[in-house]
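**Student:** How does the following fold in three dimensions:
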Amino acid sequence: MNKTVEIIGAPCAFGQRKLGVNMGADAMRYAGLVERIEAIGVTVEDKGDIKGPAINMKKYRSEQDGGLRNLEEVTEFCETLCNEVDETIQAGKFPLVIGGDHSIAMGTISGVKRHYDNLGVIWYDAHGDLNVADSSPSGNIHGMPLRALIGDGHEDLVNIGGYKNKVKVENIVLIGMRDLDDGEKKYIREVGIKTYTMAEIDKLGMKTVIEETIDYLKDKDGVHLSLDVDALDPVETPGTGTCVPGGITYRESHLAMELLHDSGIVTSMELVEVNPLIDVNNQTANQAVGLLGSFFGETLL
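**Tutor:** Model prediction:
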């Protein structure tokens, strides 16, 4: 990679109900993120954390607006993040956004899409995050960002950045799916999103999954990688808020990151849902930093 990597901290906890995920960016910094990428020979600039709304604990724990918890705060945060990512790309740098919960993807991808006509998205996650308010069992917006980016949902969410329809369904690849709500399953079948469940990863192997993903998205003018650490098995990444057993292994994930690095197709990235308050000795942040090392070109020899 010949571009400067610019790190943008996105300490948002409004998309779900567990504090601590807003500390994920600093946990990754503490785990040596900047030093790890610099050691590969990549130039890194840390832009610091963006400023979001203050957390009102009473509202944070109880607020639900039309099936959308903390809608105002999530929208404000994502609007700010959208502009920061936009500035980073305008400056010719590679945006690496570290969260924060997965609702921040609405801000990240809204900023990225301003620079690409036909953006592809790799959603590396245990969940599809394809709910709308009516289908969500929790009202947590971190389960809705990809659907909002497609253009469905509350107007405040689909119009982040001042426009809608950021991602086409045919430009999305879901990898690691193992916990989908009924509404999400129905939607995936109806619109035909390319999806690799854990069963398919087991059958095909991660090498084939990533090679097929690269081939599927290679004609796009940009590709965004959205990596939720709960894609990995919770034995490996315990410090995340929505653990689902039976996930991708750490080694499989390293291979995925190595293959994506070699392909050169990824033009922006975010890594989300590291929560040090429920972690064990910062294990999840350390694992996340290791994966980022592989993505940016770290090799054994």
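**Student:** CA atoms for contacts and neighbours, from now on please.
**Tutor:** Fine.
**Student:** most centrally placed residue in this structure?
**Tutor:** residue 226 (3.2 Å; C-alpha atoms, centre = their mean).
**Student:** Now do the same contact list for that one.
**Tutor:** Contact analysis of residue 226 by C-alpha atoms under 8 Å, 6 or more residues apart in numbering lists 105, 121, 122, 123, 124, 269, 270, 271, 272.
**Student:** one more to put side by side:
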Amino acid sequence: MNLNISLIGAPTDIGAGSRGASMGPEALRVANIVTVLEGLGLNVQDRGNLTGPHNPWLPPVDGYRHLQEVAQWNQSVHDAVYAELAQKRLPILLGGDHCLGLGSISAVARHCRATGQKLRVLWLDAHADFNTAALTPSGNIHGMPVACLCGYGPDVLTHIGGQVPAIEAKWVRQIGIRSVDEGEKRLVHSAGLEVFDMRYIDEMGMRAAMELALALVDANTHLHVSFDVDFLDPDIAPGVGTTVRGGPTYREAQLCMEMIADTGRLASLDVMELNPAFDVRNKTAEVAVDLIESLFGKSTLMRKTR
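**Tutor:** Just a heads-up that it's a prediction; the model follows:
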């Protein structure tokens, strides 16, 4: 794993349905993300926060809320993430709402095209985020980034990163899903997205889900994790704008992160949708940082990597 880490704050809730995710990067810093990662022997550089348009809080236009502002924020994220990857550093994007995964992952995909690496995206989330303007009832673009990455969406979003589609659906593994809109279900199915929903995890266990999600990850694979904090059950992570009951427990989430760490292939990370406005004494940020620590190799015992 790359020991040189760059933190990039993206303080915006431009794509969300509630305000507050713009405070997420600072909450993660308050929860000592820098100190925790340095404690694992990592070289951490905090690049500060990106800037972009303010949230005008307007209704949808032609099925999209804040389309141009979302595009500007995602272009900034793309450029920042790509620059860190070009310097052979491991970027951690501190969100911000999950629409920003579009900019981050399009940059990772561009980097993989340039370096000849395979890409595997693990999308840890309560939601599939595979909506389109025709399907979404809200127009909130944080419900659309995976669809946009796969080429379903407006040109101003799908062309970020320079290739359409930025990724293929078969490169994505979604884990923890438990809230998918009716029309979105059909699109997920037709696109061939591989989803390990909570029913699968209930029946087969997190271990089986992660073994399949990480299958064929090898030394030439760039592993990107897009961690939406609402992936977690709201009992342990109340500080999100879109809570969905019945998510992974603390131990299930720890196992998920530890199995990713065991691959040694993690190369970029998003931490998204943390909303301090809904949190209790920064509890959710602290849980998120604890899980990120496991993602970067904290374990009870010394373990061999694959």
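**Student:** Regarding the residue nearest to the centre of the first structure, what is its secondary structure?
**Tutor:** Per DSSP: H, G, I helix; E, B strand; the rest coil, the secondary structure class of residue 226 of the first structure is strand.
**Student:** measure it to residue 53 of the first structure for me?
**Tutor:** 23 Å (C-alpha to C-alpha, to the nearest Å).
**Student:** try residue 194 of the first structure
**Tutor:** 35 Å.
**Student:** Does residue 20 of the second structure touch residue 26 like I think?
**Tutor:** No - contact between residue 20 of the second structure and residue 26 fails when scored by C-alpha atoms under 8 Å: they sit 11.3 Å apart.
**Student:** higher neighbour count, these two?
**Tutor:** Neighbour count, other C-alpha atoms under 10 Å: between residue 20 of the second structure and residue 26, residue 20 has more, with 23 against 20.
**Student:** Now do the contacts for that one.
**Tutor:** 13, 241, 275, 276, 277.
**Student:** Compare those residues and tell me which is most surrounded.
**Tutor:** Neighbour counts for the contacts of residue 20 of the second structure, by other C-alpha under 10 Å, peak at residue 275, which reaches 30 neighbours.
**Student:** so what corresponds to it in the first structure?
**Tutor:** Correspondence of residue 275 of the second structure to the first structure, assessed by TM-score structural alignment: residue 275.
**Student:** okay but that match is in contact with residue 242, surely?
**Tutor:** No - checked against C-alpha under 8 Å, the pair residue 275 of the first structure and residue 242 is beyond contact range at 10.3 Å.
**Student:** Identify the residues contacting the counterpart of residue 140 of the first structure in the second structure.
**Tutor:** Alignment note (TM-score structural alignment): residue 140 of the first structure maps to residue 140 of the second structure. Counting by C-alpha under 8 Å, 6+ apart, residue 140 of the second structure touches 15, 16, 17, 60, 64, 65.
**Student:** thinking again about what came up before, ok, the contacts of residue 20 of the second structure in the first structure: which stay?
**Tutor:** Retained in the first structure: 13, 275, 276, 277, out of those (criterion both residues aligned by TM-score structural alignment, their matches' C-alpha atoms under 8 Å).
**Student:** okay, and the helix ranked longest in the second structure goes to which residues in the first structure?
**Tutor:** The longest helix of the second structure (DSSP state H) is helix 67-86. Helix 67-86 of the second structure lines up with residues 71-90 of the first structure when matched by TM-score structural alignment.
**Student:** do the same with stretch 25-44 of the second structure
**Tutor:** Counting by TM-score structural alignment, stretch 25-44 of the second structure lines up with residues 25-44 of the first structure.
**Student:** Quote the end-to-end distance of the matching stretch.
**Tutor:** End-to-end distance for stretch 25-44 of the first structure, by C-alpha to C-alpha: 15 Å.
**Student:** What residues sit buried inside it?
**Tutor:** By 16 or more other C-alpha atoms under 10 Å, the buried positions in stretch 25-44 of the first structure come out as 25-29, 31-34, 36-38, 42-44.
**Student:** So which of the residues you listed are in strands?
**Tutor:** Of the buried residues of stretch 25-44 of the first structure, the ones assigned to strands by DSSP state E are residue 44.
**Student:** Nearest to residue 295 of the first structure among the buried residues of stretch 25-44 of the first structure?
**Tutor:** residue 37 (9.5 Å; C-alpha to C-alpha).
**Student:** Just confirm the closest one contacts residue 44, I think it does.
**Tutor:** Yes - the pair residue 37 of the first structure and residue 44 qualifies as a contact (C-alpha under 8 Å) at a distance of 7.2 Å.
**Student:** those helices in the stretch 1-150 of the second structure, which residues are they?
**Tutor:** Taking DSSP state H, counting those that start in this stretch as the test, the helices found in the stretch 1-150 of the second structure are 24-30, 33-38, 67-86, 101-115, 145-149.
**Student:** Can you tell me which of those helices is most buried?
**Tutor:** Mean neighbours per residue, mean count of other C-alpha atoms under 10 Å, is largest over the helices of the stretch 1-150 of the second structure for helix 145-149, with a mean of 27.
**Student:** If you count contacts, what does the very next helix or strand once past it end up packed against?
**Tutor:** For helix 145-149 of the second structure, the succeeding helix or strand toward the C-terminus, using DSSP states H and E, is helix 155-158. Packing contacts for helix 155-158 of the second structure, counted by 3 or more C-alpha pairs under 8 Å, 6 or more residues apart in numbering; DSSP states H and E, involve helix 67-86, helix 145-149.
**Student:** What is the equivalent residue in the first structure for residue 101 of the second structure?
**Tutor:** Match for residue 101 of the second structure (TM-score structural alignment): residue 105.
**Student:** for its match, what are its contacts?
**Tutor:** Shown in contact with residue 105 of the first structure (C-alpha under 8 Å, 6+ apart): 78, 145, 146, 226, 270.
**Student:** how about a markdown table for those, with distance to residue 236 of the first structure added?
**Tutor:** Listed next are the contacts of residue 105 of the first structure as a markdown table, based on distance: C-alpha to C-alpha, whole Å:
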| residue | distance to residue 236 of the first structure |
| --- | --- |
| 78 | 29 |
| 145 | 25 |
| 146 | 25 |
| 226 | 19 |
| 270 | 19 |
